[in-house]
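>>> Can you look at this prediction? I've put the sequence above it.
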Amino acid sequence: MLFLLASVVVFNVAALWIPKRLSRLEMWTNILFAAALQLVVDMYLDVKLQLYGYFNKGVDWGFLIAVCGIYPAVGTMFLNYYPLHGSLLKRTGYILGWTVASLLYEFASLKSGYFYYDGWRIWYSAMCYPLLLGLLVWHLRFIRRLKR
């Protein structure tokens, strides 16, 4: 639990401290989109299929600390510096860098005990993170089109 709480503090301080390139509307809509996506994915992979989970099997209130305390801050930091107009190589490298960082954090979460696998493998995450990060980018572009 200490690792999770320390992560919440560090990620949120970092997200608040960085210079913002996103509008408040873009941050808010992407936070809501990411939270909804995370909850749907967890509902199936954690609760229904029981492939992984937070703290204990089944629905656990502790997972809200991770979902509400970490994902909004990390999603905001990811999108804030995403090179929307960069080359394909730069955009791909950025997503791969965040994928590696996410895998390292997931591994640390496993070791700390707030996250567990029960049929899930880390290489599944390695395949999913680029897709999920790409969905965040797609959503940001979608919101910007709607704003125009």
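Now that the structure is in, tell me what you want to look at.
>>> Could you use CA atoms for every contact and neighbour count after this?
OK.
>>> which residue of this protein sits farthest from its center?
Distance from the centre of the chain peaks at R148, with 26.8 Å (CA atoms, centre = their mean).
>>> Let me see the contact set for the residue nearest the centre of the chain.
Residue closest to the average C-alpha location in the chain (CA atoms, centre = their mean): Y71, at 4.6 Å. Counting by CA atoms under 8 Å, 6 or more residues apart in numbering, Y71 touches I31, A34, A35.
>>> picking that back up, can you tell me how far the residue farthest from the centre of the chain is from V137?
According to CA to CA, to the nearest Å, R148 stands 17 Å off from V137.
>>> Ok, G86 next?
Distance, G86 to V137, by CA to CA: 13 Å.
>>> neighbour count winner among the two?
With neighbours defined as other CA atoms under 10 Å, G86 and V137 compare such that V137 has more, 20 against 10.
>>> Quick check: closest non-adjacent residue to that one.
In space, and not counting its chain neighbours, V137 is closest to L79: 6.9 Å by CA to CA, 6 or more residues apart in numbering.
>>> what helix or strand is that neighbour on?
helix 71-80 (DSSP states H and E).
>>> and the next helix or strand after that helix with helix 71-80, angle?
Using DSSP H and E, the helix or strand that follows helix 71-80 in sequence is helix 88-112. Per axes from the mean of the first three to the mean of the last three CA atoms, to 10 degrees, the angle that helix 88-112 makes with helix 71-80 is 160 degrees.
>>> Comparison target, given below:
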Amino acid sequence: MWTLVYIFFIILNAIAYFVPKNLKKSERYSTSIFAIMFGFITDEVLSLHLNLYGYFNQGFQWQGFLSSFMYFIPINILFLNYFPVNKGILIRAKYIFFWTFFSVLFEWLILQTEYLYYNGWKLWYSAMLYPFIFLILYMNLIVVRKLINIEKG
């Protein structure tokens, strides 16, 4: 049943590839690398060291490693591509809430496929952390844009 997760990943990547882009290629590239590294570090600590959750079985799994690329990159691109940069704080908060809801729902669905398992982790932990994760992704985009502008001189 976990093949459904990969089908979703493929669809998600296709959407991220074909949607009109508001981000520059350099922004997509650098923020995607950050998102992957952020995800790997998080999984390293919470999954491999603390064994709070995992993919398929305990320990490193190539399928879980592959899924990091297939999930973190398109989510990062889609989230940042449509982030309401020039809108008020309430609109930004609603936008982050939408992505948090989507992420919690998706996490719950993949738990049903046994692709992901919990070993001490709770879904509500994820629900509490996702807003911060999305804020970190947005703050990273701000840093990337400042660095690009500095480079332009």
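Nice, I can see it. Since we're looking at a predicted model, the values are computed, not measured.
>>> hmm, back to that, the residue nearest to V137 of the first structure against L135, yeah?
No. With contact defined as CA atoms under 8 Å, L79 of the first structure does not count as touching L135 (10.9 Å).
>>> so who does W124 of the second structure touch?
Contacts of W124 of the second structure by CA under 8 Å, 6+ apart: none found.
>>> Next: Y81 of the first structure.
Contacts of Y81 of the first structure (CA under 8 Å, 6+ apart): R21.
>>> same question, D46 of the first structure
By CA under 8 Å, 6+ apart, the residues touching D46 of the first structure are Y52, G53, G58.
>>> which one of those residues sits closest to S112 of the first structure?
Using CA to CA, G53 is the member of these that lies nearest S112 of the first structure, at 13.2 Å.
>>> how close does the closest one get to L84 of the first structure?
33 Å.
>>> Quick one: average offset of stretch 26-37 of the second structure versus the first structure, please.
Superposed on the first structure, stretch 26-37 of the second structure shows a mean distance of 0.5 Å to its aligned residues (mean CA distance after the TM-score superposition for the first structure).
>>> Buried by neighbour count: which residues of that stretch qualify?
Buried residues in stretch 26-37 of the second structure, counted by 16 or more other CA atoms under 10 Å: E27, R28, T31, S32, I33, F34, A35, I36.
>>> So which of those are in helices?
Cross-referencing the buried residues of stretch 26-37 of the second structure against helices under DSSP state H gives E27, R28, T31, S32, I33, F34, A35, I36.
>>> For F72 of the second structure, see how far away L80 of the second structure is.
Using CA to CA, one gets 12 Å for the distance from L80 of the second structure to F72 of the second structure.
>>> no, scratch that, I was asking about S26 of the second structure
For S26 of the second structure, the distance to F72 of the second structure - CA to CA - is 17 Å.
>>> cool, and I133 of the second structure?
Distance, I133 of the second structure to F72 of the second structure, using CA to CA: 11 Å.
>>> Repeat that for R145 of the second structure.
Distance from R145 of the second structure to F72 of the second structure, counting by CA to CA: 20 Å.
>>> cool, F60 of the second structure as well?
With the distance defined as CA to CA, F60 of the second structure ends up 18 Å from F72 of the second structure.
>>> And for the helix or strand hosting D42 of the first structure, what's in contact with it?
Assigned by DSSP H and E, D42 of the first structure belongs to helix 24-42. Identification of contacts with helix 24-42 of the first structure by CA under 8 Å, 6+ apart yields G53, V67, C68, Y71, P72, G75, T76, L136, H139, L140, I143, R144.
>>> Let's see if you can find the most crowded of those residues.
T76 (26 neighbours).
>>> Report the secondary structure state of the nearest residue to F9 of the second structure once chain neighbours are set aside.
Leaving out its chain neighbours, the residue that sits closest to F9 of the second structure by CA to CA, 6+ apart is M70, at 5.7 Å. What DSSP: H, G, I helix; E, B strand; the rest coil gives for M70 of the second structure is helix.
>>> where's the longest helix along the second structure relative to the chain centroid, distance-wise?
In the second structure, assigned by DSSP H, the helix with the most residues is helix 123-152. Remark: helix 123-152 of the second structure is offset 11 Å from the chain centroid, using CA atoms, centre = their mean, to the nearest Å.
>>> tell me the angle that helix makes with helix 25-43.
140 degrees.
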